[in-house]
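K.L.:
Show me the folded form of this:
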Amino acid sequence: MKKLLYIFIFFGLTSCNDGDIIVTSFEFEDVDLQLCQGAKPNEFVFFKINTSVNEAISYNFIDATYSATTITENPIIIDLETPDNGLIYRKFNNTITADYYCNNIPDSSIIVTEELLSISGQATIINEIVSEDDNDGVESTLEAPSEIDPEDDPDGDGVPNYLDDAMADSTIGNDDQTADNLGIEDGYDTDGDQIPDFRDQDDDNDNVLTSVELPNSDPNDDSFLDTDEDGIPNYRDDDDDGDGILTKDEDINGNGNPRDDDTDGDGIANFLDTDDAISVTAESILSNTVITTFRTTLTVSDLILNEVNDQFTNDDFSFGFRDETVSITTPIN
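P.N.:
The predicted structure is shown next:
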């Protein structure tokens, strides 16, 4: 069901002699929430534009803790009673674009024909991660036991499956987490590096990216590559050729990439060749990049506008949400 913001305005004799109620509506659900950096330090502007009727609603605020790509440990709660933290509804003489809010100097041809300002209320801002993926070519469900979605939360306890000690019991969460251990459940972290496989570009920590270890050269075989045929696909096998030497220790030139080392010159890299007998001790691991989507949700409660007072019928509403996807890389150790 669409959520509508209804604003009822009583106009005086100068505006409307018969005292009719003019109803303006803004459709929140069908319009994208957008964000711009404000002109002042730590100032942000959330806004929605309804181009079909040339109206928009915006919320500007100043807060040093907010970032579109940082989790809010606690909700950011801001009163709507100051000029720097306010909600504004406007109608225009013409269609506007995001530039109206994102440029310091708006287009002079745009005229505000109607404006309502918040004089009281409270805004709540929450920013959380809604999805993460290592983009390694393996579906996240295939990187989990029994093809369970690692990020799902079926018991609604706020703990995703890969951390939940009891996925079907909302009274039990990630109770085995410690200062040194995230408490990742069995089967979700092949190499035990505290990065769950669905976020790990190198699931077996052998310094060969998972995406590189997947392809099988047999067009009639759609299974993942398993060079030593030990039942463990290469992307989860830290000794891909089964020669007793860890793949990462077959990086003879020490550049962090076992793929370019071929001691006997037979065209087969050492880590896939059982006919080599040279090993070193790896001192580094690959950096890890995760494609992360953050979601900012903005809600407004107890809203009072300057001209409508108790005629405003929907004083608690969701302003909507906005997603931002970024690549986050953890450097080489």
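K.L.:
When you work out contacts or count neighbours from here on, use the C-alpha atoms and nothing else.
P.N.:
OK.
K.L.:
my read: Pro106 touches Ala98, true?
P.N.:
No. Pro106 is beyond contact range of Ala98, at 10.0 Å (criterion: CA atoms under 8 Å).
K.L.:
Which residues are in contact with the residue nearest to Leu87 when sequence neighbours are not counted?
P.N.:
In space, and not counting its chain neighbours, Leu87 is closest to Tyr59: 4.4 Å by CA to CA, 6 or more residues apart in numbering. Neighbour list for Tyr59: 45-47, 85-88 [criterion: CA atoms under 8 Å, 6 or more residues apart in numbering].
K.L.:
hmm, which two among those residues are most spread apart?
P.N.:
Phe47 and Asn85 (13.3 Å; CA to CA).
K.L.:
Tell me where the protein has strands.
P.N.:
Under the criterion DSSP state E, the chain contains strands at 4-10, 21-27, 34-37, 43-50, 55-62, 76-79, 86-92, 112-133, 288-305, 317-330.
K.L.:
Would you mark the buried spots in the last one?
P.N.:
Within strand 317-330, the residues scored as buried using 16 or more other CA atoms under 10 Å are 317-323, 325.
K.L.:
Another for comparison:
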Amino acid sequence: MKNVYWFLFAVLLLISCDDGDLIVTDFDFENQQLQWCGNDDSQVLYNINNDQVHEAIAFRFTYNTVEPGFLATEEGQIRIPLNAENQVIYRVFDGQVENDYFCNSIPPVSPQVTEEYRSTSGGEVIITSTLKNATDHDGDGVLSEAEGMASERDTDEDGIPDYLDIDDDGDNILTRTENDVEAANTVNGLPDSDNDGTPDYLDADDDGDGTITRYEDWNRNNNPADDQNDEGLAHYLNPEITDSFQVDTFRENLISRGFRYLVTIENLSLVNQGGDGEQIRLENYELGFIDSPAQQYNPGEGSEEEEEEEGSVEDQ
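P.N.:
Take a look at the predicted model:
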């Protein structure tokens, strides 16, 4: 375990400058996954270590121009200047630090802070958001590249490209379901029930009986897969059953997606609050990362709803 306190102490013995500043190149907590409390007015990202030395580092800030808070819902970057309101705080304690330490409305009496460093103005925190499922955007088991992402292929012409469509051919059978059936014939390793050279997940008539799969929905519940014979074979895969039921409604195209937010800091300067003016300066520092809650998103509507709520935080 690379403990920040002892690392800084060792560097202090080895490196000093004429002006009394301590200049180091890096310091790290072993666990890079950050914790978070916040609302649209106040946020705190923090990391706590209780391995031998009890310590914590936190970035407390106000940022509400991106909803909700700093959790951007698109890939990109936001930059937050360090100043009197937006601060990085490093603390060493005399005992065990609870995980919700920075989320309490009133700072706890115990443990007590024995060392504290706070950032000065001039630096900048960069939060970079990346999509966690960037290789399979709709989570249907087919890679986005194979679903024609580059050309925005839209097999069922519903306005949603295949790589964002959970039902590529619009037959009300999910792509994942169509690729999870046993079939004697395959194309590129994927089921091709009627052996016509088109895999089921791109074929509007999977069994080639002349009745489109969407119309082989006997109970008309927008899911032909649950209409089966006594042997468990779905009617839409049985070419001997051609009964047709006009169904012109479609399943809602909800996909689940989440983002990872990498938090880095440029030109970080931390000042000891004990009165001696000792400083720690870092040109680039990776604070850690945080993952957003999974979100349900309909690419056809551009709407998303978070599945989890944020916490709360008060200034400490």
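K.L.:
Kindly provide the TM-score of these chains.
P.N.:
Remark: TM-score between the superposed chains equals 0.70 [TM-score structural alignment, normalised by the length of structure 2]; 281 aligned residues with a CA RMSD of 4.2 Å.
K.L.:
coming back round to it: which of Phe47 and Asn85 of structure 1 has more neighbours?
P.N.:
For Phe47 of structure 1 and Asn85, the more surrounded residue by other CA atoms under 10 Å is Phe47, and the numbers stand at 23 against 20.
K.L.:
Translate that one into the numbering of structure 2.
P.N.:
By TM-score structural alignment, Phe47 of structure 1 lines up with Tyr46 in structure 2.
K.L.:
so what's that match up against?
P.N.:
Contacts of Tyr46 of structure 2 by CA under 8 Å, 6+ apart are 34-36, 56-59, 102.
K.L.:
Would you agree Val92 of structure 2 is in contact with Glu116?
P.N.:
Yes. The criterion here is CA under 8 Å, and Val92 of structure 2 meets it with Glu116 at 6.5 Å.
K.L.:
So what does Asp291 of structure 2 match up with in structure 1?
P.N.:
Aligned partner of Asp291 of structure 2 by TM-score structural alignment: Asp323.
K.L.:
Quick check: that match touching Ser131?
P.N.:
No. Asp323 of structure 1 is not in contact with Ser131 according to CA under 8 Å; the separation is 10.2 Å.
K.L.:
Common neighbours of those two, please.
P.N.:
Joint contacts of Asp323 of structure 1 and Ser131 (CA under 8 Å, 6+ apart) are 293-294.
K.L.:
Pick out the residue nearest the middle of structure 1.
P.N.:
Thr293 (1.8 Å; CA atoms, centre = their mean).
K.L.:
ok, the aligned residue in structure 2 for it - contacts?
P.N.:
In structure 2, the residue paired with Thr293 of structure 1 is Gly258, using TM-score structural alignment. Contacts for Gly258 of structure 2 (CA under 8 Å, 6+ apart) come out as 131-133, 291-295.
K.L.:
for Asn179 of structure 2, same thing?
P.N.:
So Asn179 of structure 2 contacts 190-191, 200-201 (CA under 8 Å, 6+ apart).
K.L.:
now swap in Ser223 of structure 1 and tell me
P.N.:
Ser223 of structure 1 makes contact with Asn216 under the criterion CA under 8 Å, 6+ apart.
K.L.:
now the residue mapped onto Ile80 of structure 2 from structure 1, nearest residue through space, not along the chain?
P.N.:
Aligned by TM-score structural alignment, Ile80 of structure 2 pairs with Ile78 of structure 1. Closest residue in space to Ile78 of structure 1, ignoring its immediate chain neighbours: Ala123 at 5.2 Å, by CA to CA, 6+ apart.
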